[in-house]
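[1] What would the 3D arrangement of this be:
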Amino acid sequence: MTHPTSSPTSGTLSQSELAAFADRVWDEEIVPALVSYIAVPAKSPAFDAQWEANGYLDRVVRDAEEWIRSKKIPGLKLEVLRAPNRSPVIFFELPATKAASNDTILIYGHLDKQPEFDGWRGDLGPWTPKYEDGKLYGRGGADDGYAVYASLTAIMALDRQNIPRPRCVGLIETCEESGSYDLPPYLEMLGDRLGQVSLVVCLDSGAGNYDQLWLTTSLRGMVSGTLKVEVLTEGIHSGAHSGVVPSSFRVLRHLLDRLEDAKTGRLLPESFHCEIPHVRIEEAKATAAILKEEVYKRMPWACGADGGSVLPVTTDPLEAILNRTWRPTLSVVGAEGFPEFANAGNVLRPYSAFKLSLRIPPLLDGNAAALQLKALLEDNAPYNARVSFVPDGTPGSYGASGWNTPELSPWLSTAVNAASESHFGTPVGYLGEGGTIPLMGLLQKSFPKAQMMVCGVLGPKSNAHGPNEFLHVPYGKRLTAAVAQVIAAHP
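    All right, here's what the predicted structure looks like:
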């Protein structure tokens, strides 16, 4: 599909035309493009040390580049930036169609993916796309491969109706799932080319349901790294020596008890917590009233001890929302030093190592939290065991800081609500997210006056990063039209 000509109702926004155009492009072009995209194991650099040699990131970038060029949008400038030893970035520019507009809208997305994980349904897999009942299954489609295609479609939908808009630039990276550590050099390289950014549109977030537009108001930060406890230089007979040699796992467990109350999950150091802004508590109350018990009931709970399901940490919807958006939590996401069951002999293992993922509140500094966590875990090791915590990232930029959206300007507040009413028939919802998008904090520092529209398709059971990840295509269509309508409302 080439760039379409203007409609007879030129200059007058038609929401129905926006919706019809988004539907058609999704069905005819975006879904097929994403089917091809999902089939490529374009894992983020942190999960594929040989990413340059494997060429998967370059392939998905090339496919997206070719799709953008094929639209033949008037005035389009497009390039792929490839700094040495850095994952590639797509940068595109579209000139303003609004007279005397000096503002720029920055559109963000990413094409790198999380690793496979296990537990996929028998007929599904991370690299085997399947479109079924309006859901496109496979790794990366919803997080966040659709963003570049949906954002360009939103712009084309406006240009098709001759709706004036500001200059738009796109920044599509391939390191987001690794913490975006490759991105800052590109931002510095682009410099003034980014322009006077007054609105950031980020299509890499979640939705509380599929019934309305959801605006993300905050993101937690993250500190990840490897905690390793060494007690021996080689494994020895557990029967002969247990009770003399301390178990490396017991030492590791002791260290984690410094950080977390195992009974409640609460992180013990108060410095890992922050005061939750009043406005975010009020938004969480409104969201809890909308979602109610679905906040926790939608999880794929295992069967519990009494035959019922496993219970959540809390059944209070408000507390559940605040727990997953503004309070710190610890997850152990990987382990080393443990043989598989079939090879697990009666041996005291020389070491135990856990990969830790610590989500921190939106207002905490990621690097400072990483250094504090390192000191907490390494100091005064039990039994003088060799303990190391190696945070992911590089010195000075360990961890990822969270983000709290600036106060919405009246125009954006009105626009997102109108877009939700137009394309979902329901007012906009506001929801903090527990995930991390490191770029958002960086962009807010770079463009302190910019408004932020952070949203996405990761709704109930879409399961990004886990098995059976899917993109809810009908929601993606409506989201695309809603984004177009908000861009059209830019003052």
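[2] can we go C-alpha only for contacts and neighbour counts from here?
    Will do.
[3] Show the contacting residues for residue 361.
    Neighbouring residues of residue 361 by C-alpha atoms under 8 Å, 6 or more residues apart in numbering: 219, 220, 221, 272, 273, 274, 325, 326, 327, 328, 402.
[4] Kindly write the PyMOL command that selects the buried subset of those residues.
    Remark: buried members of the contacts of residue 361, expressed as a PyMOL selection using 16 or more other C-alpha atoms under 10 Å:
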select buried, resi 219+220+221+272+273+325+326+327+328+402
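[5] Of the contacts of residue 361, which belong to strands?
    Secondary structure of the contacts of residue 361 is defined by DSSP state E; positions in strands are 219, 221.
[6] which one of the contacts of residue 361 sits closest to residue 367?
    For these, the residue nearest residue 367 by C-alpha to C-alpha is residue 221; the value is 10.0 Å.
[7] Report the separation between the closest residue to that closest one other than its chain neighbours and residue 410.
    In space, and not counting its chain neighbours, residue 221 is closest to residue 402: 3.7 Å by C-alpha to C-alpha, 6 or more residues apart in numbering. The gap separating residue 402 from residue 410 is 24 Å, by C-alpha to C-alpha, to the nearest Å.
[8] what comes up buried for stretch 417-427?
    417, 418, 419, 420, 421, 422, 423, 424, 427.
[9] hang on, the earlier thing: show me which pair in the contacts of residue 361 is furthest apart.
    Within the contacts of residue 361, 219 and 272 form the most distant pair, 15.2 Å apart (C-alpha to C-alpha).
[10] Give me the secondary structure label for residue 201.
    Of the three states, residue 201 takes strand under DSSP: H, G, I helix; E, B strand; the rest coil.
[11] quick one more, to check against the first:
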Amino acid sequence: MDIGRTEQFVGRQWDDQIVPQLVEYIRIPNKSPMFDADWVANGYMEQAVDLMVDWARAQAIDGMQLEVVRLEGRTPLIFIEIPAANGGSDADCVLLYGHLDKQPEMTGWDDDLGPWTPVLRDGKLYGRGGADDGYAIYGSLTAIQALHEQGLPHARCVILIEACEESGSYDLPAYVDHLAERIGEPSLVVCLDSGCGNYDQLWCTTSLRGLAGGNLTVKVLDEGVHSGDASGVVPSSFRLLRQLLSRIEDETTGRIKVEGLHADIPGERLDQARRAAEVLDTAIYDKFPLAGAVRPMFPRDAQGAESTDLSELVLNRTWRPALSVTGVDGIPSLSSAGNVLRPHTAVKLSLRLPPTVDGKRAGALLEEVLLTEPPNGATVSLVLEKAATGWNAPAMSTWLADAIDAASQAFFGKPAMYMGEGGSIPFMGMLGEKFPGAQFMITGVLGPHSNAHGPNEFLHIEMGKRVTSCVARVLAEHHHAGTRGETMGSAVAADSGTRHGAHGCC
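    This next block holds a predicted model:
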């Protein structure tokens, strides 16, 4: 591969085509079905599909076949198949994945920014979904085109772009089963929906946390009553809810009390966390807009002393459970709150799980802990919305480790880094089950301050260019490894201690 030529081609493609496409994509409020119950009638998802499909079909890629697959009652899926080229193998397959649905608006955007208002500033494209994960289809096709532009070989490639990832990818298994024969048996999976610790080198994700949670409601009255009359007699629903949350979480340290929600951390992941902490230093927490004198959540020992080991923060966000309350109901705004003892309090719980904790088991534990012996006999309900298992990558083959590092050195001038991510990509667990011998390159552009899901989300354009170039390099090396007869899948696929699924992953 001519590195300079690749950089030029990818750069032109991003500047002339991808960024203008993403500007239009950001304007479309195609929220994931969980956040837009009328998504079919509203038509925004269809607009996003049409935008991407029209661009993809206009690309000059020999033999490319594109179809929008629609299973009844499900979100659409873009399926693209590109035959092997320039001596590559059609018997092998690389699967490239992304999604086109978005998180909801969220409050707190700067006055001159907004979720559906694309703004280009200082090399960043602001707006919802550009980095998470609208760029994936464009980056995937451009990486393949970069190989064609130099006459370089690659194996058959399949691109899947789904439309309900932000809702837990509940439609995707049906599509993967439906398309199983057309997909084949991929030896490499490339996902562009992950994060990066900085914008200075290529970052690859080694694990993803699972997720369990839903709506917890505590009801004490059939209607609100005068607080002066009832307080002291009728228990506060808010206080009882606090009691229930304390069954799960230590309110002083944030540690999850339910031991069944913890998991042993593999030694390799501990080593990777230490190396990541050395590279990132205080950027591990500096990247967050901490208010005032807020301090990060370092663990405490039995005597209450706080650790200063930065790798502990890496492990907190990648291999330890953590609880967030992401929504509240039953509580009026401050401006309309009267002296009323409210009938109920409800919260949306988001419990991040270690990668190897079974999501369904975690959901059952939540129900058991929260619903047993309700305080004061209150009516307590928990409606589980998510119970997804995380993912722990299989051991990386030598060829892929070498290819990823060579790509990072070529396009960043620095070695590649490996770290777990705190978020969830349900597709990875499913692919790990279906293709236990596949290798995984999970990467992305969501770095410091990019704020996916939150206000002022942005896509770092230069990072997008470099990640695209790195994917092209890895696709080329995938072919060469195959021609050298190297093991394409996991070198330890048969080792139940390291293969995905060995610790209860789904």
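[12] corresponding residue for residue 375 of structure 2 in structure 1?
    Matched by TM-score structural alignment, residue 375 of structure 2 corresponds to residue 382 in structure 1.
[13] any idea how far residue 173 of structure 1 is from the residue in structure 1 sticking out farthest from the centre?
    Here structure 1 reaches farthest from its C-alpha mean at residue 240, the gap being 48.6 Å by C-alpha atoms, centre = their mean. Per C-alpha to C-alpha, residue 240 of structure 1 is found 54 Å from residue 173 of structure 1.
[14] can you check residue 56 of structure 1 too?
    Computed as C-alpha to C-alpha, the residue 56 of structure 1 to residue 173 of structure 1 distance reads 14 Å.
[15] Compare these two and say which is more crowded by neighbours.
    Shown here are residue 56 of structure 1 and residue 173; by other C-alpha atoms under 10 Å, residue 173 has more neighbours (25 against 20).
[16] Give me the distance between the more buried one and residue 113 of structure 1.
    11 Å.
[17] one step back: for the match of residue 375 of structure 2, give me its contacts.
    residue 251.
[18] Please report the residue range of the longest helix in structure 2.
    helix 461-483 (DSSP state H).
[19] Just tell me what residue 292 of structure 1 corresponds to in structure 2.
    Using TM-score structural alignment, residue 292 of structure 1 sits opposite residue 281 in structure 2.
[20] What distance do you get for the closest residue to its match other than its chain neighbours to residue 469 of structure 2?
    Spatial nearest neighbour of residue 281 of structure 2, excluding adjacent residues (C-alpha to C-alpha, 6+ apart): residue 310 at 7.0 Å. From residue 310 of structure 2 across to residue 469 of structure 2, the span is 31 Å (C-alpha to C-alpha).
[21] And for residue 21 of structure 2?
    19 Å.
[22] repeat for residue 24 of structure 2
    Counting by C-alpha to C-alpha, the gap from residue 24 of structure 2 to residue 469 of structure 2 is 23 Å.
[23] From the neighbour counts alone, determine which of those two ranks first.
    A side-by-side neighbour count of residue 24 of structure 2 and residue 469, using other C-alpha under 10 Å, places residue 469 first with 30 against 15.
[24] Map the more buried one across to structure 1 for me.
    So, by TM-score structural alignment, residue 469 of structure 2 is matched to residue 481.
[25] who touches the longest helix of structure 2?
    Contacts of helix 461-483 of structure 2 (C-alpha under 8 Å, 6+ apart): 1, 6-7, 10-11, 14, 88-89, 123-125, 139-140, 142-144, 146-147, 152-155, 199, 202, 399-400, 403-404, 407-408, 411-412, 443-445, 487-488.
[26] Show me the residues you listed that map onto helices.
    6-7, 10-11, 139-140, 142-144, 146-147, 399-400, 403-404, 407-408, 411.
[27] Make a PyMOL selection of the buried ones in those.
    Selecting the buried subset of those in PyMOL, with 16+ other C-alpha under 10 Å as the burial test, is done by:
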select buried, resi 6+7+10+11+139+140+142+143+144+146+147+399+400+403+404+407+408+411
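[28] Distance from the chain centre to the longest helix of structure 2, please.
    Offset of helix 461-483 of structure 2 from its chain centre (C-alpha atoms, centre = their mean, to the nearest Å): 21 Å.
[29] What's the match for residue 170 of structure 2 in structure 1?
    Per TM-score structural alignment, residue 170 of structure 2 is aligned with residue 181.
[30] Distance check, residue 254 of structure 1 against residue 191 of structure 1.
    48 Å.
[31] Please say which of those two ends up with more neighbours.
    residue 254 (14 against 10).
[32] so the alignment partner in structure 2 of that one is in which element?
    Here residue 254 of structure 1 is matched to residue 243 in structure 2, going by TM-score structural alignment. Residue 243 of structure 2 is part of helix 237-248 when elements are defined by DSSP states H and E.
[33] chain center to that helix, what's the gap?
    29 Å.
[34] who's in contact with residue 326 of structure 1?
    220, 274, 276, 360, 361, 362, 432, 434.
[35] same deal with residue 196 of structure 2?
    With C-alpha under 8 Å, 6+ apart, residue 196 of structure 2 has these contacts: 202, 203, 204, 443, 444, 445, 446, 447, 448.
[36] Would you map the helices across the stretch 101-250 of structure 1?
    147-160, 183-190, 238-241, 248-259 (DSSP state H, counting those that start in this stretch).
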